[in-house]
Every structure is written in structure tokens, then in C-alpha cells.
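Novice: got a predicted model here, sequence first, then my questions.
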Amino acid sequence: RRRAVELARQGDQPVAEVAKQLQISESCLRRWMAQAEADENGSDTRLNSAEKRELTQLRRDKRRLEMENEILKRAAAYFAKENVLPN
């Protein structure tokens, strides 16, 4: 990816031509270029790669915690039902 972005940034050839030579789509190369720009400049509008990894991990952790919370709710309801004294 880095090499592709470097080639496209050199400006010797249009981005479309560089993409064609590398056998990737032009839109893919443009996304890579935009991501590289965000990574290098700390863009406010785009997440850099480290932020994307962190966001992915946080979402994964959130799902795990939600599942654990649901299990605990069910266990609490089960044990509360078991401890009810008959009349």
C-alpha cells in the first residue's frame, strides 16, 4: 500500500494509470491515499489507522460486556426465583 501511495503521489502519472499498472481499482488507490494522508497529518475528519484499530477493539469489548451483563441478569433472575418461599 505504501509503495502504491508513493507512486501515485509522485505525480508522474495519473492516479488511474498507477492503479491500472498495479492491478487495483482507482477508488481503492484513492482510499489508500486518503488514509495515508489522515495517518500522516492527524486529520480531524478521518480516523487514522491506530484510531480505527482502537475503535474496533472498543466495539468488540462492548459486545462482550453486553453479553456478560445479559448472562448476569438471567442468573440473578434465576436465583431470585429459586429463593422465593412458598406461601
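Specialist: Good, I have the coordinates.
Novice: going forward, measure contacts between C-alpha atoms and count neighbours the same way
Specialist: Fine.
Novice: give the next helix or strand downstream of the helix or strand where E40 lies.
Specialist: Per DSSP states H and E, E40 falls inside helix 26-41. Remark: after helix 26-41, the chain's next helix or strand is helix 49-82, criterion DSSP H and E.
Novice: A further structure is provided below for comparison with the first:
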Amino acid sequence: MGRPSKYPAEFQSEAVRLVLTTDKAMAEVARDLGINYKTLGAWVRKEREQKTLDALPGALSEHERLELKRLRKEIADLKVERDILRKAAAYFAKETTR
């Protein structure tokens, strides 16, 4: 997971809105706000990708995507735990038959 952003979410969304709704260039908006234009570009790219994903038929919401990601990680963790317990049970079953 990446490091937390030093810019609040409201600031990011407002900066993206300025780029998308005004005639100013992205570099100019970034300079006016005192941020790196590459940082602003990444925010704008992320917003555009999000809009593309949301436009797809049957698309999941951002909350649903985060929940799906969390659940997939939990399933992977549970499979690892299950395999460990299965091996431990086999080991102890073999020990008791000696």
C-alpha cells in the first residue's frame, strides 16, 4: 500500500474539478495551487479512469470495489490458514498412530 497523501481529498477533488471544468492548462492549475503538475496529472488520470469504470454496464461502485478487494484478500488469508491447519492435523494424526 502506498504512503498516505499529504493533500486532503477535498483539495484533490477541487484541483481535478478545476482542470476538467476550466480552460486553464493542467500545469497552470498546478502552479496556481502550488503542487507538482505530475501529481495533479495522476489525480486527473485517476478521476478519468474512475468515470470510465463507472460508465460500464453493471459496473461496481467504488465502495463495492474496495469491499471486493478486501474480501479477496481475506479469502487468500483463510486459504493459507486452512492449509497450515490441514498439514498440522496430518502431522498430529501420524504422531498418534506410532
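Specialist: Perfect, thanks for sending it. Since the model is a prediction, treat every value here as computed from it, not as a measurement.
Novice: TM between them?
Specialist: The TM-score (TM-score structural alignment, normalised by the length of the first structure) is 0.66; 83 aligned residues with a C-alpha RMSD of 2.8 Å.
Novice: if we can go back for a sec, and the angle from the helix holding E40 of the first structure to helix 49-82?
Specialist: Interaxial angle of helix 26-41 of the first structure relative to helix 49-82 (axes from the mean of the first three to the mean of the last three C-alpha atoms, to 10 degrees): 90 degrees.
Novice: other SSEs contacting helix 26-41 of the first structure?
Specialist: helix 2-10, helix 15-22 (3 or more C-alpha pairs under 8 Å, 6 or more residues apart in numbering; DSSP states H and E).
Novice: repeat that for 7 Å
Specialist: helix 15-22 (3 or more C-alpha pairs under 7 Å, 6 or more residues apart in numbering; DSSP states H and E).
Novice: so which bits of the helix it packs on are buried?
Specialist: Residues 15-16, 18-19 are the ones in helix 15-22 of the first structure that count as buried (16 or more other C-alpha atoms under 10 Å).
Novice: and the most centrally placed residue in the second structure, how far from A55 of the second structure?
Specialist: The centroid of the second structure falls nearest to L66 when counting by C-alpha atoms, centre = their mean (6.9 Å). For L66 of the second structure, the distance to A55 of the second structure equals 18 Å [C-alpha to C-alpha, to the nearest Å].
Novice: and K87 of the second structure, by the same measure?
Specialist: 46 Å.
Novice: same deal with T39 of the second structure?
Specialist: For T39 of the second structure, the distance to A55 of the second structure - C-alpha to C-alpha - is 25 Å.
Novice: what does S13 of the second structure give?
Specialist: Computed with C-alpha to C-alpha, the distance linking S13 of the second structure and A55 of the second structure is 19 Å.
Novice: that'll do, ta.
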